[in-house]
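Student: no FASTA, just this:
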């Protein structure tokens, strides 16, 4: 795999490569091709370099005797950002960094799998940044993002779609889902909209009144 980027007027989302389970090279290559800025978190740089990927930013707290200076030559030019704050995860600090640069959208890979606590934290942190950063988390089986109050997108029939509330979500209305929602409420831990799917080729619409609702486009 090679470097990036082919970009269109810097309109494409940045890319963060975290340190969870790796995704297939095809997915990573597609994201790299269109990313104007690639950020890798902490010691994941070792895994990234094994794939012959060129990155722009190496960011992290660099604990556990990790020496980022070793990569200045191997990844030249690279910007190294030390973020020692232990009250935030490296992924949160990467989000903060993008916001400081007025970047408004980011794709994230290698943020799921491995440790369950990291996976849950990374997914639910989408909510924390709802007003400042459009975050999409991707792996080989899922694409996860926060829904606006009104959402429409064309899908082929039988596409698996899960609606996962973070907390309590009210007034959910849907069209073109096999299990329709008609003013329903969903609550994490009690009732979710997992394992629904698209009824037929066409537009799926989802609206909700209050709360934070994640959409997960999933494949087996």
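Tutor: Yes, it's here. These numbers were taken from a predicted model, which means no experiment stands behind them.

Student: from here on, just use CA atoms for contacts and neighbour counts.
Tutor: Noted.

Student: SS state for the residue nearest the centre of the chain?
Tutor: What sits nearest the mean C-alpha location of the chain, by Cα atoms, centre = their mean, is residue 137, with 1.8 Å. With DSSP: H, G, I helix; E, B strand; the rest coil as the basis, residue 137 sits in strand.

Student: for it, what are its contacts?
Tutor: Applying Cα atoms under 8 Å, 6 or more residues apart in numbering to residue 137 gives the contacts 107, 108, 109, 111, 123, 143, 144, 145.

Student: how about the fifth one, nearest residue that isn't a chain neighbour?
Tutor: Distances taken as Cα to Cα, 6 or more residues apart in numbering put residue 137 closest to residue 123, at 7.4 Å, once the chain neighbours are dropped.

Student: mind checking how far that neighbour is from residue 201?
Tutor: 25 Å (Cα to Cα, to the nearest Å).

Student: next, the one to line up against it:
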């Protein structure tokens, strides 16, 4: 049997690097393990190339930027993540992982019905979930959940810092009445 995997195009989440900063290279390697389509903001292009990575799409490069021949150039009206998400939705990507220095999920909420989004920062990953979401997590996993809406959950205990800690290995269930609940999980 062959030990390599065949990945169909757009089966894996695309990876968009908006701001790499001090993101852990080992964790970056894990996100790249299945050879996703790699998209980068022009300001991160040289840094990503210096890591030996092949960039598939670069967004909003300057006129003087030297771009590899095999890299597609896309210019968007606004120099923000929204333009990138519009591109991914139009290209029929079902999911994207975004690396940025912060995870302001409210800015992205108009896209949640169009594409699955997970935002990675150097310290955490954030993602929206719908009511009824259930996930298995080991004891001690730490979540931050903004208290903007009432929600019910199982297997979580809130500490003095307002964080939610998984009580024991097992499933966590979330029930709420809003469209989405934003979970932030420490890496």
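Tutor: Perfect, I can see it now. Computed from a predicted model, the values in this text were never measured in an experiment.

Student: now the TM-score, please.
Tutor: Overlay of the two chains. TM-score (TM-score structural alignment, normalised by the length of the second structure): 0.87; 181 aligned residues with a Cα RMSD of 2.2 Å.

Student: before we move on, back to that, of the contacts of residue 137 of the first structure, closest to residue 160 of the first structure?
Tutor: Closest approach between the contacts of residue 137 of the first structure and residue 160 of the first structure, by Cα to Cα: residue 143, at 10.9 Å.

Student: tell me the SS of the counterpart of that closest one in the second structure?
Tutor: Per TM-score structural alignment, the equivalent position to residue 143 of the first structure in the second structure is residue 125. When classified by three-state DSSP, residue 125 of the second structure comes out as strand.

Student: report all helices and strands that the longest helix seen in the first structure contacts.
Tutor: Identified as the longest helix of the first structure according to DSSP state H is helix 116-128. Judged by 3 or more Cα pairs under 8 Å, 6 or more residues apart in numbering; DSSP states H and E, helix 116-128 of the first structure is in contact with strand 142-146.

Student: spatially nearest residue to the equivalent of residue 186 of the second structure over in the first structure, not counting backbone neighbours?
Tutor: Under the alignment (TM-score structural alignment), residue 186 of the second structure maps onto residue 218 of the first structure. Computed as Cα to Cα, 6+ apart, the closest residue to residue 218 of the first structure that is not its neighbour in sequence is residue 142, at 4.4 Å.

Student: what is the neighbour count of the one you found?
Tutor: 18 (other Cα atoms under 10 Å).

Student: that one against residue 162, yeah?
Tutor: No: using Cα atoms under 8 Å, residue 142 of the first structure is not in contact with residue 162; the gap is 9.9 Å.

Student: so what sits against both of these two?
Tutor: Listed as contacting both residue 142 of the first structure and residue 162 by Cα under 8 Å, 6+ apart are 216, 217, 218.

Student: between those residues, which sits nearest residue 156 of the first structure?
Tutor: Using Cα to Cα, those come closest to residue 156 of the first structure at residue 217, 11.7 Å.
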